[in-house]
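**Q** The amino acid sequence is not available; the structure is as follows:
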C-alpha cells in the first residue's frame, strides 16, 4: 500500500496543555478559577451536544466559530430526533417531545443564538481578567444540554415550542497552550482499541464517559486511540478525525503523487470541522481523495 502517515489537528478535544485559568458560564452566572471543574468533569456531569475550539491571535478571534456553531446545532438536532436520552438523560419516564419541536425550522438559529450570546458574555471577561500566561490562548467548550423540567413545563403550557425554552447552555473556558507538531513529542502514536460510536454523526458529552474504559487500555506511548468495527477499516480517533496521507502507486503521468484517505460519513464518523477543511483544501490541489481507510 505504500507509506502512510497520520494527520490530525490540535483543534477540538485533542490532547493539549491546559492551565489553571478557567471560567464557566451557565444560566447567566460566571464562575472563575478555582471553582471551575475541568472540562471533562463538566461534560460527564451533563448530557448534550458540545463542540470545542479555541481563540487565536491572543484572543482576537475564535477559530472556525461559525462552523462550530453550525455543527453544534446540527449535533443537538440529531440527538433530539434519533436518541433524545443523549440530550436530556431522563432518569425514569420516557420523553414526550412535541412534534413541532423536532421539526422546528427555527432550531438552528435558536441554538446558535443561545450559544453565541453565552460566549459573547463570558469571553470578554475571561480576556480582560488577565489570568492567562504569556502565549496562552483560551480553549472554548460549548455544551447544549436538554433540561427535562423545562421540557415538562413546555408540555403543560400552551404556546411556543422554541428550543430555547428547554435547553441549558454551558460555556467552559480554559487557558490553552497548543502542542507544536514539529517536535518529537508532537507526533501521533496510534492504537486501535474499540468499535465505532453510536449516533456517530453527532458530538455528544456522554462519549467522554463511554471512552474512559478505552483510555485505560491506552499504552503510555500512544497519543490517540482509533476506532474500528472490524480491525481493518479505521473510522476515527476517540478525540479526533483520522486521515492517512500516503504516496500513490501506479499513478499516471502528471498526477499528484499523494492521496488522502479518510472514512466516509456513512461508515459512522463525526463530520468534524477539520475533516471538512481538509476536503476543501485537498480538492483544488488535485490530490486524490479516497473515502476509505483500509489498513492491511
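**A** That came through, no problem. This one's a predicted model, so the numbers in the text were calculated from it and none came from an experiment.
**Q** CA only for contacts and neighbour counts going forward, please
**A** Noted.
**Q** so where does the residue positioned nearest the centre of the chain fall, helix or strand?
**A** By C-alpha atoms, centre = their mean, the chain has its centre lying nearest to residue 51, at 4.1 Å. Under DSSP states H and E, the secondary-structure element containing residue 51 is strand 49-56.
**Q** need the contact list for the nearest residue to residue 231 once chain neighbours are set aside.
**A** In this structure, residue 231 finds its nearest non-sequential neighbour in residue 192, 7.3 Å apart by C-alpha to C-alpha, 6 or more residues apart in numbering. Going by C-alpha atoms under 8 Å, 6 or more residues apart in numbering, residue 192 touches 225, 226, 227, 228, 231.
**Q** Which of the three states applies to residue 170?
**A** Secondary structure assignment for residue 170 (DSSP: H, G, I helix; E, B strand; the rest coil): strand.
**Q** Check it against this one:
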C-alpha cells in the first residue's frame, strides 16, 4: 500500500505525486529536523513537546558550531559561527511549526484510512540574508529568519512483540559528526553505507573502531547484558542484568525515545550504564533493541559485524566476511517492560491534535 504524502513549505501546500519521500526531501534541503507521529488512530501527537524542545536545541547547536548545516545562502563561504549565531526561543519555534501543521493536518487527517497514523517530519532552515538584514534578532522577526517545512506521510507502525517483527542489524559505518544536533545533511552523508547493507538488514549500526557500537543510522541502540560471575566449578553464572547504551559524549544522537528509556530505567529500578556496548562481549548480550520516534521500540533478532573492520569500508556486503549473533525468540523481559512503560508515558504526555487547531 503506497503512502499518501503532503508537504507544506513556507505556506505552499503540495500533495501526493508532487511530494518526494521524506528521505529525498531531507537530502536536498539543509536544516535541523525532528520526526514524530500520531497515535491512537491519529488523535494524539507522540511526545510533541519533547520534539519541539529537541528541534529548538538542534537549531541552536547548528547555529553555534555548524551554520552551513542550517542556513541556506547563495554565498556559503561567508557562513561562520560568529556571523550566523542566533538566539532560539522554543515557544516561538513551536508556534511557527504549529502554524504550518494547522494548514496541512486537516487535509492529511481527512484523507487517511482507518488504522493509519501520520508520520510528521518538521525541517527548519535558516535564511542568512534575512538574518543579516536584522539589526537585532527578536521573537517577532523569527518567522523571517527561519523557514519551516512540514512533511506528512501516512504510516502503519509495526506491532511490538509479534514473531518476525524483530529487526536485523549490521555494523557498517563510522559515527556521525555534530551528533548533538539532528540535521538533514546526515541523510546524504550516510548514503554510501548502503552498499554495505546485506539483504534483509533493517538498520545499519555505527562504530569508530568496529567494537564499541554507538547507534544506528536513524536509531539509538541498547543491549541487555548478563553480569557474569565465575562459579566454583569454572562455569559462568548470570548474576544480574544491566542495560547498556552509548553515552552522548561518545557522539551519539540524544534521541527523544533514548531519553525516555533512561527515565523508565530510573523509575523502575532497572540497572543501566551509559557505555557503548562492546561487540567483544556479545556472548553475554541477552536482549537488544533499537529506538526512534516512529518505531518507538523494536526488539532485535540478529546483529552481524564484519570480521575485519578496517578493510570492510572498501568492499560491498557480498565481499565482507560476517560474524553474526542471533537472539532467541521475541522481545525479552527487560525490553518488554521498557516498551510497556514508554507506551504509558505516551498516554500521559500525549499532545491532542485539537491543540494544533487552536493555534
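**A** Sure thing, it's come through. Source: prediction; values computed, not measured.
**Q** about what we covered before: sort out which residues of the strand holding residue 51 of the first structure are buried, please.
**A** By neighbour count with 16 or more other C-alpha atoms under 10 Å, strand 49-56 of the first structure contains the buried residues 49, 50, 51, 52, 53, 54, 55.
**Q** got the buried residues for the lengthiest helix in the second structure?
**A** Ranked by residue count under DSSP state H, the longest helix found in the second structure is helix 90-111. Across helix 90-111 of the second structure, burial judged by 16+ other C-alpha under 10 Å covers 90, 92-94, 96-105, 108-109.
**Q** Would you mind pulling the contact partners of it?
**A** Residues contacting helix 90-111 of the second structure (C-alpha under 8 Å, 6+ apart): 6-8, 10-11, 13, 42, 52-53, 56, 118, 122, 139, 142-143, 148-150, 152, 356-357, 359.
**Q** picking that back up, where does the strand holding residue 51 of the first structure end up in the second structure?
**A** Aligned by TM-score structural alignment, strand 49-56 of the first structure falls on residues 32-39 of the second structure.
**Q** Show only the entries of the contacts of residue 192 of the first structure found in strands.
**A** Counted as lying in strands by DSSP state E, out of these, are 225, 226, 227, 228.
**Q** Could you measure from the residue mapped onto the first one from the second structure over to residue 347 of the second structure?
**A** The equivalent of residue 225 of the first structure in the second structure is residue 204 (alignment by TM-score structural alignment). Going from residue 204 of the second structure to residue 347 of the second structure by C-alpha to C-alpha, to the nearest Å gives 30 Å.
**Q** okay, the two: which has more neighbours?
**A** The residue with more neighbours, out of residue 204 of the second structure and residue 347, is residue 204; 24 against 16, by other C-alpha atoms under 10 Å.
**Q** show me the contacts for the more buried one.
**A** The contact partners of residue 204 of the second structure, taken as C-alpha under 8 Å, 6+ apart, are 169, 170, 171, 172, 173, 197, 216, 217.
**Q** and residue 30 of the first structure, what pairs with it in the second structure?
**A** That one, residue 30 of the first structure, aligns with residue 13 by TM-score structural alignment.
**Q** Name the residues of the helix or strand where that match lies that come out as buried.
**A** For residue 13 of the second structure, the host element (DSSP H and E) is strand 12-15. Buried positions in strand 12-15 of the second structure, judged by neighbour count with 16+ other C-alpha under 10 Å: 13, 14, 15.
**Q** helices or strands next to it in the packing?
**A** strand 5-9 (3 or more C-alpha pairs under 8 Å, 6 or more residues apart in numbering; DSSP states H and E).
**Q** And the strand it packs on against the first structure, how far off on average?
**A** Superposed on the first structure, strand 5-9 of the second structure shows a mean distance to its aligned partners of 1.0 Å (mean C-alpha distance after the TM-score superposition for the first structure).
**Q** Please type out the PyMOL selection for whichever of the contacts of helix 90-111 of the second structure turn out to be buried.
**A** Buried members of these, defined by 16+ other C-alpha under 10 Å, are picked up in PyMOL with:
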select buried, resi 6+7+8+13+42+52+53+56+118+122+142+143+148+149+150+152+356
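**Q** Neighbour-wise, which one of the contacts of residue 204 of the second structure leads?
**A** Scoring the contacts of residue 204 of the second structure on neighbours with other C-alpha under 10 Å, the highest-scoring entry is residue 172 at 27 neighbours.
**Q** Kindly confirm my reading that that residue is in a helix.
**A** No. With three-state DSSP as the criterion, residue 172 of the second structure is located in strand rather than a helix.
**Q** the helices in the stretch 51-200 of the first structure, which residues?
**A** With DSSP state H, counting those that start in this stretch applied, the stretch 51-200 of the first structure shows helices at 65-82, 85-88, 99-102, 107-129, 148-156, listed in chain order.
**Q** okay, the ones you listed in a markdown table with distance to residue 185 of the first structure next?
**A** As requested, these are exported to a markdown table (distance: least, C-alpha to C-alpha, whole Å):
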| stretch | distance to residue 185 of the first structure |
| --- | --- |
| helix 65-82 | 28 |
| helix 85-88 | 35 |
| helix 99-102 | 45 |
| helix 107-129 | 29 |
| helix 148-156 | 44 |
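**Q** So which of the ones you listed is nearest residue 213 of the first structure?
**A** Among the helices of the stretch 51-200 of the first structure, helix 85-88 comes nearest to residue 213 of the first structure, with 18.8 Å by C-alpha to C-alpha.
**Q** That closest one aligns to what range in the second structure?
**A** The aligned range for helix 85-88 of the first structure is 68-71, by TM-score structural alignment.
**Q** Show residues contacting the matching stretch.
**A** Identification of contacts with stretch 68-71 of the second structure by C-alpha under 8 Å, 6+ apart yields 30-32, 59, 62-63, 76, 79-80, 124-128, 183-185.
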